[in-house]
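Trainee: quick one: sequence plus predicted model below, questions after.
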Amino acid sequence: MTLPIITADQRLTEVRGVKGVLVGRWGLGKTFQLWTLNPSTTLFVDIEAGDLAVKNWPGDSLRPRTWEECRDIAVLLGGPNPALRDGQPFSQDHYDRARQRYGDPAGLEKYRTIFLDSITVAGRLCLQWCKGQPQAFSDRANKPDMRGAYGLMGQEMVAWLTHIQHTRDKHIWFVGILDQRTDEFNRKFYELQIDGSKTGLELPGIVDEVITLAEITSGDGPPYRAFVCHTANPWGFPAKDRSGRLDLVEPPDLGLLMRKLGAPEAAAPNPPSLH
């Protein structure tokens, strides 16, 4: 038996997907970005039930309503993790049970892009589930222990995000709501709207791209919407570009962004104008 070394030629020819998170404040059109993606190869995972803006979008969708369903979707997309024991989420045992419940996941192979809206609501479903687990109750008095619930939620969310991120051959976009807050020195800062702190802190390290859809004011001109893509930006928005292909500010069009990231097949053939 030899070490399973992957040669440079093999690595360069591998099919890889872009993994990113798109954040922005309410009403800027994050969900509407679905119109810029190829509907025949995009699966809309509608966790938020806020699809009015894309009601007539001609692609397929899933509508998970529980945390268990969110985990089942993740294991069917990414397959089982061989490092996990039976009984653990995303193990071979979990995969087999999800497959028995929903059928052969081969039907998911047609989808090249997964658009999950939103991670904020996924966090709420996760926390609700965590509140009913043994870790969310104190050992002595058996009373609810929110510290235990939030600790479990952080573990669950990071494991879920990481498993989906390891779906190497698919593009994954998580959508999230961005909150503006003020610190003790009255300075503005932005963070992902999600219960607990662990997920928001670790998410940028899990994905390749962190893109903020923002309304920007430049000089004396009118404000305009744009994608902010670099960590070092003058507005303090969360952003990261691991590809090195994006400018500080890009047009607010996810399909165009995917073309620039080297994935033109993900873009809609005739997208609407979002500029």
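Mentor: Received, thanks. Residues are numbered from 1 along each chain as shown.
Trainee: CA only for contacts and neighbour counts going forward, please
Mentor: Will do.
Trainee: how many other residues sit next to the residue lying closest to residue 182 once chain neighbours are set aside?
Mentor: Excluding the flanking residues, the one nearest residue 182 by C-alpha to C-alpha, 6 or more residues apart in numbering is residue 188, at 4.5 Å. When counting by other C-alpha atoms under 10 Å, one arrives at 12 neighbours for residue 188.
Trainee: repeat for residue 4
Mentor: As a burial measure, residue 4 scores 6 neighbours (other C-alpha under 10 Å).
Trainee: do the same with residue 260
Mentor: By the measure other C-alpha under 10 Å, the count of residues near residue 260 is 14.
Trainee: relative to residue 150, how far out is it?
Mentor: Distance check for residue 260 against residue 150: by C-alpha to C-alpha, to the nearest Å, it reads 38 Å.
Trainee: how about the helices in the protein?
Mentor: Per DSSP state H, the chain carries helices over the ranges 8-13, 67-78, 92-102, 119-130, 146-165, 198-206, 254-260.
Trainee: can you lay out the ones you listed as JSON lines showing distance to residue 35?
Mentor: Below are the helices of the chain laid out as JSON lines (distance: least, C-alpha to C-alpha, whole Å):
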{"stretch": "helix 8-13", "distance to residue 35": "29"}
{"stretch": "helix 67-78", "distance to residue 35": "22"}
{"stretch": "helix 92-102", "distance to residue 35": "28"}
{"stretch": "helix 119-130", "distance to residue 35": "19"}
{"stretch": "helix 146-165", "distance to residue 35": "22"}
{"stretch": "helix 198-206", "distance to residue 35": "25"}
{"stretch": "helix 254-260", "distance to residue 35": "8"}
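Trainee: comparison target below:
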Amino acid sequence: MALPIITADQRLREKQGVKLVLLGKSGIGKTSQLKTLPEGSTLFVDLEAGDLAVKDWRGDCVRPTTWPEFRDLVVFLAGANPALPADAPFSEAHYRHVCERYGDPAQLAKYDTYFVDSITVLARLALIWAKTQPQAYSERTGK
């Protein structure tokens, strides 16, 4: 097997992107920034289930309601991490399982941007899920 060298032309043709987080007090217009994005190529990941600030935005959206649903969505959108073992979230096996459920990832080709709202709700979903895991209980303290 030859060394997998990526040529400059191949590297320059790769799709590039920016990961950005908007932070600020409630009500200053973070969610409203969705209205500045193209409706045809942006997927709105609506964790707040129908935010009023963007009710007139006419783009596509998905509404995961639990941490595992969000985690499945992320691996579907971003693909597998080949460095992870098969039983780990975001592994190749996890990705294949999610593709069986959601269908062909080619359906995502139209999206250049994923807009997730809100990080506060996402943190709450992750904490709720974490509290249900066996590792969250201490046999020593009973807490």
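Mentor: All right, it came through fine. Just so it is clear, the model here is predicted, and its values are computed rather than measured.
Trainee: and the TM-score between these chains?
Mentor: Once superposed, chain against chain, the TM-score is 0.92 (TM-score structural alignment, normalised by the length of structure 2); 143 aligned residues with a C-alpha RMSD of 1.5 Å.
Trainee: the longest strand seen in structure 1 aligns to what range in structure 2?
Mentor: For structure 1, the longest strand by residue count, based on DSSP state E, is strand 171-182. Counting by TM-score structural alignment, strand 171-182 of structure 1 falls onto no part of structure 2.
Trainee: got the buried residues for that strand?
Mentor: Buried residues in strand 171-182 of structure 1, counted by 16 or more other C-alpha atoms under 10 Å: 171, 172, 173, 174, 175, 176, 177, 178.
Trainee: gap between the second one and residue 112 of structure 1?
Mentor: Counting by C-alpha to C-alpha, the gap between residue 172 of structure 1 and residue 112 of structure 1 amounts to 9 Å.
Trainee: give me the common contacts of the two.
Mentor: With C-alpha atoms under 8 Å, 6 or more residues apart in numbering applied, the contact sets of residue 172 of structure 1 and residue 112 do not overlap.
Trainee: all strands of structure 2, in order?
Mentor: 42-46, 60-62, 113-117.
Trainee: could you dump those to a markdown table with distance to residue 134 of structure 2 and mean neighbour count?
Mentor: A markdown table is the format used below for the strands of structure 2 (distance: least, C-alpha to C-alpha, whole Å; neighbours: other C-alpha atoms under 10 Å):
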| stretch | distance to residue 134 of structure 2 | mean neighbour count |
| --- | --- | --- |
| strand 42-46 | 29 | 20 |
| strand 60-62 | 29 | 15 |
| strand 113-117 | 29 | 18 |
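Trainee: could you dump the ones you listed to a markdown table with distance to residue 86 of structure 2?
Mentor: Shown next, in a markdown table, are the strands of structure 2 (distance: least, C-alpha to C-alpha, whole Å):
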| stretch | distance to residue 86 of structure 2 |
| --- | --- |
| strand 42-46 | 26 |
| strand 60-62 | 27 |
| strand 113-117 | 26 |
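Trainee: any idea how far residue 126 of structure 2 is from residue 133 of structure 2?
Mentor: Distance, residue 133 of structure 2 to residue 126 of structure 2, by C-alpha to C-alpha: 11 Å.
Trainee: correction: the previous question concerned residue 8 of structure 2.
Mentor: Residue 8 of structure 2 sits at a distance of 40 Å from residue 126 of structure 2 (criterion: C-alpha to C-alpha).
Trainee: next one: residue 11 of structure 2
Mentor: Using C-alpha to C-alpha, we find residue 11 of structure 2 at a distance of 35 Å from residue 126 of structure 2.
Trainee: neighbour-wise, which of the two wins?
Mentor: Set residue 11 of structure 2 next to residue 126 and count neighbours by other C-alpha under 10 Å: residue 126 wins out with 15 against 10.
Trainee: quick one on the thing from earlier: who's in contact with the longest strand of structure 1?
Mentor: Residues outside strand 171-182 of structure 1 that contact it (C-alpha under 8 Å, 6+ apart): 16-26, 30-31, 112-120, 164-165, 188-193.
Trainee: let's see that with 7 Å instead.
Mentor: By C-alpha atoms under 7 Å, 6 or more residues apart in numbering, the residues outside strand 171-182 of structure 1 that reach it are 17-26, 112-120, 188-193.
Trainee: one step back: and the buried residues of strand 171-182 of structure 1 as CSV, adding distance to residue 65 of structure 1?
Mentor: Output for the buried residues of strand 171-182 of structure 1, formatted as CSV (distance: C-alpha to C-alpha, whole Å):
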residue, distance to residue 65 of structure 1
171, 23
172, 20
173, 19
174, 17
175, 17
176, 17
177, 19
178, 22
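Trainee: list just the nearest of those residues to residue 100 of structure 1.
Mentor: Nearest to residue 100 of structure 1, judged by C-alpha to C-alpha, of those is residue 172 at 24.7 Å.
Trainee: which residue is nearest the middle of structure 2?
Mentor: Of all residues in structure 2, the one closest to the mean position by C-alpha atoms, centre = their mean is residue 74, 3.4 Å from it.
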